[in-house]
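# coordinates only, sequence not included:
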């Protein structure tokens, strides 16, 4: 759990405790009014448990303070939309970020992902990843720990071979043609994608050029266990945890999936991108 998220949860708990005290109630009284266990009131007030929207509405109603409900819900939405600056995360280089992703994927059973401009990190070859990380370190003016970061990214890929996990990943065809590394390295990367087709834990779909779409290709995003969404922009990483946000990104993924091809058709698109490379 991020420090920012935990700090926000503690702050929300402190506000709940403050409202209760202003009403002249102790924790036992509050639990009785709500019909909850005393331990739940304590966990919410100390930031050891994340309140739901229903919990907050019930809290305001129990205190006969309906006007406070909107403020409490706003605080919860702020927690559910966590924002982490890349500049801050990359202060010591890329390795720490990659290590966090290793843990994230190990703790996740089902992933749905979409990338429009880049081959997903889960599927990258070391050479392809190396060039991306070098380019990003130069852009962000962050310390260059490229080899350690590449090794951590490769370690993350171990989850692909765990039968208990499922990865449903979509790639916009343009990512197959984005030459962010030498042609030889890109050829190896495309060969790697072909090797993923048919893996029991991986469902790889390509959204082709020229296909009929019900929405534009959008930015990349990843849905973890249908509970949270991670979205990366140039300067920030967002973690979205509200049910509405997760459902919205799920619908976007479903619409893109309707236009995606798999199996032999996906293989042909990858082969076409490889044939377009100048390997002379």
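Looks like it arrived, so ask away. Not measured: the values here are computed from a predicted model.
# going forward, measure contacts between C-alpha atoms and count neighbours the same way
Will do.
# how far does stretch 75-84 sit from the chain's center?
Its chain's C-alpha centre and that of stretch 75-84 lie 14 Å apart, by CA atoms, centre = their mean, to the nearest Å.
# Tell me if residue 223 really is in a strand.
Yes: judged by DSSP: H, G, I helix; E, B strand; the rest coil, residue 223 forms part of a strand.
# Which other helices and strands does whichever strand or helix holds residue 104 contact?
Following DSSP states H and E, the helix or strand that holds residue 104 is helix 95-106. Judged by 3 or more CA pairs under 8 Å, 6 or more residues apart in numbering; DSSP states H and E, the packing partners of helix 95-106 are helix 146-156.
# Put this next to the previous one:
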């Protein structure tokens, strides 16, 4: 399991480690005795209980068996899978292609009522054109995915965009630089900018653009999505991070609110989009 800097993931790892420690103590075993029963080096028990080394499902089964708590193994293994899902490297997530990744996110999008999305790199997926999506996913596939199912992945993302037309609210914040450093070429980018002007008229959508200026008080950060107040997703260079810790979710919500104060909306936002479109010639 990859170790991330997220306190959500770390806290979840420590919670699992604490439960394993409680099981050992309830069984009246020392760490050395448990290690001996499992055929491990004594230090392995200490590393697991201090969340320095993540256990495998086999480790958990052996642990519970040695502590006469085999009935708890299934629940603990389920917790392990949940922790693993908080931080997933791209190579693991995309090992069978890009379509499955797009489809896996649909249930979350369908149940969310309030979307907040901030992007400092690309136009957010929900408001991308088909051509822009194809350019983005093709670039991803060339860089890190051996399976070429880009056409199917594009279709899955386009299908997900239907959530824009149901009873939910969508607040999109994008850096002005996103309007000016595109992907796919002039024609693709022109179509995308025109689409933003159209999307901004939807009654459920708020589109804010954070202008490029030399006196900002809130610097750009990594792009992220806030789904209601239940979950934050962050796409990093190395992998996909899911945050569920309330304190951390609140930090991203505060960051969104601060960035929103720097953004322009309505006619001013459309003016920046139009200016970028004219720059394309």
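Yep, it's here. All values derive from a computational prediction rather than experimental measurement.
# How close are the two chains, by TM-score?
Aligned and superposed, the two chains score 0.73 in TM-score terms (TM-score structural alignment, normalised by the length of the first structure); 229 aligned residues with a CA RMSD of 3.0 Å.
# what range in the second structure matches the helix holding residue 104 of the first structure?
Aligning helix 95-106 of the first structure against the second structure (TM-score structural alignment) gives residues 99-110.
# which other residues reach that stretch?
93-94, 149-150, 152-154, 156-157, 160, 163, 227 (CA atoms under 8 Å, 6 or more residues apart in numbering).
# Buried residues, it. List them.
Neighbour counts over stretch 99-110 of the second structure (16 or more other CA atoms under 10 Å) mark 99-102, 106, 109 as buried.
# roughly how far apart are residue 120 of the second structure and residue 173 of the second structure?
Distance, residue 120 of the second structure to residue 173 of the second structure, by CA to CA, to the nearest Å: 9 Å.
# Comparing those two, which residue is more hemmed in?
residue 173 (26 against 18; other CA atoms under 10 Å).
# what sits against the more buried one?
116-119, 207-210, 259-260, 263.
# which secondary structure element contains the residue most central in space within the first structure?
The residue lying closest to the centre of the first structure (CA atoms, centre = their mean) is residue 230, at 2.1 Å. Here residue 230 of the first structure sits within strand 228-232, counting by DSSP H and E.
# what span of the second structure lines up against that strand?
Under the criterion TM-score structural alignment, strand 228-232 of the first structure matches residues 231-235.
# circling back to that earlier point, identify each buried residue in the strand holding residue 230 of the first structure, please.
228-232.
# quick one, helices of the second structure?
7-26, 31-38, 42-49, 57-66, 73-86, 90-93, 99-104, 106-111, 130-144, 150-160, 176-180, 186-199, 246-262, 266-279 (DSSP state H).
# Adding distance to residue 219 of the second structure, write these out as TSV.
Shown next, in TSV, are these (distance: least, CA to CA, whole Å):
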stretch	distance to residue 219 of the second structure
helix 7-26	22
helix 31-38	48
helix 42-49	38
helix 57-66	42
helix 73-86	26
helix 90-93	26
helix 99-104	30
helix 106-111	28
helix 130-144	25
helix 150-160	29
helix 176-180	13
helix 186-199	23
helix 246-262	8
helix 266-279	19
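# which stretch among those comes nearest residue 167 of the second structure?
For residue 167 of the second structure, the closest of those is helix 106-111, at 10.4 Å, according to CA to CA.
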